[in-house]
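Undergrad: got a sequence here, can you build the structure:
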Amino acid sequence: MAFMRASKFRHVFGKPLRKDQCYDNIRITKSSWDSTFCCVNPKFVAIITEAAGGGAFLVLPVNKVGRVERDVPLVAGHKAAVLDINWCPHNDQIIASASEDCTVKIWEIPDEGLVKNLTESVVDLVAHQRRVGQVIWHPTANNVLLSAGSDNKIFIWNVATAEVLTEIDTPDLTLSASFNYNGSKLVVTNKDKMMRLIDPRTGEITAEVQAHHGAKPSQAVYLKEGKIFTTGFSRMSERQYALWDEKDLSKPLVMEEIDNSNGVIFPFYDADTSMVYLCGKGDSLIRYYEVTEDAPYVHYLNLYQSSDPQRGIGYMPKRGLNVNACEIARFYKLLNSGLCEIIPFTVPRKSELFQDDLYPDTAGDIPAISAEDWHAGKNAEPILISLKDGYKTVKKEGIKAVKKSDALTKMPTKKPASSTTTHDHGEEASEAASSGPAHQPENAKPVPSGQVEKFDATKLIKEVEQLKEIIKKQEKRIKELENKVSEMESGMEEIVNDTGAV
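TA: Prediction:
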């Protein structure tokens, strides 16, 4: 006799809000890139939109529901389409965007929302040679951001100094990336069907496996306790999910087939409840599962179904939920009609009191560690907060980062030894900057207290331009030499042939 497994999440159900309580009339991007196109936090909802002659995304205060005006202000500083956006987990007004224009931009949204188009980013992160398709913030370290591009590179940035902490070469295009709970490890899926575990500080690939055999894109998300949840396709193009143990990737703990649809499935993970929500692109349903420590590990709970397929989807962090209504998840579902539908998922409870078992302490918005300490090798778990009295948003100081042309002079005058960065493949701009007067060798004397070391930014930029000119000349000279060698080789072949004929 089969028995029903007991779970407090077995009766979780999703119910969409009325249309007038959602956001309507949004020109959602028509991009074919595999992205969720939407990102939310307790203050704002951001949605990538169609934009003529550039890339833009919409940012609305969470409570500003209803019809969106055609001339609504946008974040519009990219020169080509925006492919991915991600809110900073430690500051609800900071958002990163990745674009086809090869740049990553960091934006600070005003407290009250946008009143006019925002075209000036706080900082530009420039290193990728081709379009950038992923941006992911570090879960515990302040101002640490991952970007992945079509140049098969992943960069880990210190956003506050606009410098690359780690450069990682991957064998193929990165389709998804996820940090583990404390941000000391990284899992990525690549276009070559492989899933790889990477040390984000050194860039070393520590393990790899072919997670799913199908040709279509797979996704991976790091769970707690060293587990990894993946979605992908079988050889027969059936959609699958799998659970892996980071210690042994030789075979999955679980692999189950889902259906025969063809949309990429995005997994959303809640570390507090150990629930995973699967949202397929073009699907009209959201499946949810509970992951446990014991076999069979992944337990199907239920699904939310509607008549409208999802174009994109956003997932609210736990601190943005209504705990008084026993809401344990909230999705923002983008429809082809231009509607952003809000779907709260709740656990039915009769009591009006705070439900401790549904809401253990959750990750707050205070970073546990600095970028420098993290890069020097320290780890820290997220700083947890109680949701008993609800989460109160607090206005924070923005990123005091360099802007555009000042990027070359935004190098620290003296770095502590612990945060010294080494690059396997040095970035030209950073190297050029460090060769200028802004850089000091490790044994240089510190600047006396009260004195400010002066930089000549114009001179520094001029030196970089001169370096670029020298490189161009050298490349031209190498090309000429290669042509001469080629001509000599052709001549030698003719002589050998003539000799052989004689």
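Undergrad: C-alpha only now, for contacts and for neighbours.
TA: Noted.
Undergrad: quickly find the element holding T458.
TA: Element membership for T458 (DSSP states H and E) is helix 457-501.
Undergrad: likewise for S97?
TA: If you go by DSSP H and E, S97 is part of strand 94-99.
Undergrad: list the helices and strands whichever helix or strand comes after that strand packs on?
TA: Counting by DSSP H and E, the next helix or strand C-terminal to strand 94-99 is strand 103-108. When contacts are defined as 3 or more Cα pairs under 8 Å, 6 or more residues apart in numbering; DSSP states H and E, strand 103-108 packs onto strand 94-99, strand 123-126, strand 132-137.
Undergrad: second chain to compare with the first, below:
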Amino acid sequence: MSFRKVVRQSKFRHVFGQPVKNDQCYEDIRVSRVTWDSTFCAVNPKFLAVIVEASGGGAFLVLPLGKTGRIDKAYPTVCGHTGPVLDIDWCPHNDEVIASGSEDCTVMVWQIPENGLTLPLTEPVVVLEGHIKRVGIVTWHPTARNVLLSAGCDNVVLIWNVGTAEELYRLDTQHPDLIYNVCWNRNGSLFCSACKDKSVRIIDPRRGTLVAEREKAHEGARPMRAIFLADGKVFTTGFSRMSERQLALWDPGNLEDPMALQELDSSNGALLPFYDPDTNVVYVCGKGDSSIRYFEITDEPPYIHFLNTFTSKEPQRGMGSMPKRGLEVSKCEIARFYKLHERKCEPIVMTVPRKSDLFQDDLYPDTAGPEAALEAEEWVSGRDADPILISLREAYVPSKQRDLKVNRRNVLSDSRPASTPARLGAPSPAGSTAVTTASGSLYRAEEARKLDEIMQELQKLRTLVTEQSDRINRLEAQLGRLQNGDA
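TA: Prediction:
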């Protein structure tokens, strides 16, 4: 009897990656040399953003996607930070809005002009100050408009309403050590995090509660990553005790043992996972590697199925991933990555070969569109919503974006508890609760005291102006008499 090896059927077994031609790359970009394990690159259907070297501060380039070829050294940058930029993230609900976190301890949110930059951009729409150490992670809420999460080297996670410049939630007791990454789940009701203490945590930000925790998810000392999949499972990358790189899949209902655990190799670069919820494919890129491995996640054992490896000659310094709505469906493109070299950015196209020119329904189920499902206030009140989906059958056409407006409530005319101003103040004192909002009586008392001080200062200035005005009148009268020879 002869046994034939059964090959698992999958439409993604033959996905192949291909770098674009040289003239479609972005050349002469001085990619940042900061030693921080972020992707250094963010991309959407309109713009490519890359963190770059900058003298005397932090900067990132924002290029219209079509601006390929050699980038002039004098090309304007976004350069309002006073320290190196560590992370950037495009708003999923507005292709012209991007957030950045920096070593200067601030988060800034920027409005990019519709056709790109013609001058350096130094003025953000809003500055969010609440961290006391560098901010290494910024990530937008997937479904609620204007909700932004930041995590700093102070081991604190802050959640902001960018539309009002308010600090919504402060989570300062969950992480005893450096936070490596944070990832929202599909509807933004929870997030998972990977921490230097080797724990993976699932956290409910609105309640400030720890939903689940797995200590020593990976036993190695090097950086881990944790991401949510569409069905609520958690996928992690990390290192074994013997420093071998690992992938694992976890059921949040039972984090005792992984559903699947695979060892890859013994390279030392952190593995950055990119996930496509429409195809359930995870692409894993190692920093300093020259390859992208991809795996399909299924409901049957062994759950994580290796598909293929895209390999190139040069190691990657960072990587960006295009949202599904920015891909060319007519070419059966299911993913596009933007690989950072030392001096350039190279798009890599992942396609599924098909003979037909017709729209491939099985490759392109409806995908998350740019419309927010909730307003920030609805999310804060406890509502959740899945992303609003769009069809890619007619190919996605970006619509006119509305400008980000920051509505700072006026403490003089608003009878509600005063919100924090655009430049938010220092963090809460030690021993504060895990979640603090800006509506407590202490906060109101402090605001009332500040308001009283302002009113007193105003009164003093008015008195001074009146006195000076009287003095001017007297001097003018004296001058008039001198000129007339009366004095």
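Undergrad: picking up where we left off before, tell me, the strand holding S97 of the first structure lands on which residues of the second structure?
TA: Under TM-score structural alignment, strand 94-99 of the first structure corresponds to residues 97-102 of the second structure.
Undergrad: so what touches the matching stretch?
TA: Taking contacts as Cα atoms under 8 Å, 6 or more residues apart in numbering, the residues outside stretch 97-102 of the second structure that touch it are 58, 81, 83-91, 107-112, 134-138, 150, 404.
Undergrad: again, 7 Å this time
TA: By Cα atoms under 7 Å, 6 or more residues apart in numbering, the surrounding residues in contact with stretch 97-102 of the second structure are 81, 83-91, 107-112, 134-138.
Undergrad: ok, back up a step: could the helices and strands packed on strand 103-108 of the first structure go into CSV alongside distance to T166 of the first structure and mean neighbour count?
TA: Listed next are those as CSV, based on distance: least, Cα to Cα, whole Å; neighbours: other Cα atoms under 10 Å:
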stretch, distance to T166 of the first structure, mean neighbour count
strand 94-99, 18, 26
strand 123-126, 13, 22
strand 132-137, 14, 26
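Undergrad: so which of those comes closest to N379 of the first structure?
TA: Closest of those to N379 of the first structure is strand 132-137, at 15.4 Å (criterion: Cα to Cα).
Undergrad: helices or strands up against the closest one?
TA: strand 82-87, strand 94-99, strand 144-149 (3 or more Cα pairs under 7 Å, 6 or more residues apart in numbering; DSSP states H and E).
Undergrad: excluding sequence neighbours, find me the nearest residue to the residue nearest the centre of the first structure.
TA: For the first structure, the residue nearest the mean C-alpha position is I136 (2.0 Å; Cα atoms, centre = their mean). Nearest in space to I136 of the first structure, with sequence neighbours left out and distances taken as Cα to Cα, 6 or more residues apart in numbering, is L146 at 5.1 Å.
Undergrad: please apply the same query to W140 of the second structure.
TA: L148 (4.4 Å).
Undergrad: quick revisit: map the residue nearest to I136 of the first structure across to the second structure for me.
TA: By TM-score structural alignment, L146 of the first structure lines up with L149.
Undergrad: which stretches of the second structure form helices?
TA: Per DSSP state H, the second structure carries helices over the ranges 376-380, 441-484.
Undergrad: find the one among those helices with the highest mean neighbour count.
TA: Comparing the helices of the second structure by mean neighbour count (mean count of other Cα atoms under 10 Å), helix 376-380 ranks first with a mean of 18.
Undergrad: picking that back up, export the helices and strands packed on strand 103-108 of the first structure to a markdown table and tack on distance to N260 of the first structure?
TA: Shown next, in a markdown table, are those (distance: least, Cα to Cα, whole Å):
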| stretch | distance to N260 of the first structure |
| --- | --- |
| strand 94-99 | 31 |
| strand 123-126 | 40 |
| strand 132-137 | 26 |
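Undergrad: of all these, which lies closest to G183 of the first structure?
TA: Smallest distance to G183 of the first structure across those (Cα to Cα): 9.6 Å, for strand 132-137.
Undergrad: pull up the aligned stretch in the second structure for the closest one.
TA: Mapping strand 132-137 of the first structure onto the second structure (TM-score structural alignment) gives residues 135-140.
Undergrad: against N324 of the first structure, how distant is the residue nearest to I136 of the first structure?
TA: Separation of L146 of the first structure from N324 of the first structure (Cα to Cα, to the nearest Å): 35 Å.
Undergrad: of these two, which one has the most company?
TA: L146 (24 against 15; other Cα atoms under 10 Å).
Undergrad: isn't that one up against G133?
TA: No. Applying Cα atoms under 7 Å, one finds L146 of the first structure not in contact with G133, separated by 10.9 Å.
Undergrad: report the contact partners of D87 of the second structure.
TA: 38, 40, 100-101, 136-138.
Undergrad: M194 of the first structure now?
TA: 208-211.
Undergrad: got a winner among those for most neighbours?
TA: That'd be A211 among the contacts of M194 of the first structure, by other Cα under 10 Å, with 28 neighbours.
Undergrad: might one say that that one is in contact with L197?
TA: No. Using Cα under 7 Å as the test, A211 of the first structure is too far from L197 to be in contact (11.8 Å).
Undergrad: give the equivalent position in the second structure for K281 of the first structure.
TA: In the second structure, K281 of the first structure lands on K287 (TM-score structural alignment).
Undergrad: got the contact list for its match?
TA: Contacts of K287 of the second structure (Cα under 7 Å, 6+ apart): 269-271, 316-318.
Undergrad: ok, 6 Å please
TA: By Cα atoms under 6 Å, 6 or more residues apart in numbering, the residues touching K287 of the second structure are 269-270, 316-317.
Undergrad: tabulate the helices and strands packed on strand 132-137 of the first structure (JSON lines), appending distance to D245 of the first structure.
TA: Shown next, in JSON lines, are these (distance: least, Cα to Cα, whole Å):
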{"stretch": "strand 82-87", "distance to D245 of the first structure": "27"}
{"stretch": "strand 94-99", "distance to D245 of the first structure": "31"}
{"stretch": "strand 144-149", "distance to D245 of the first structure": "23"}
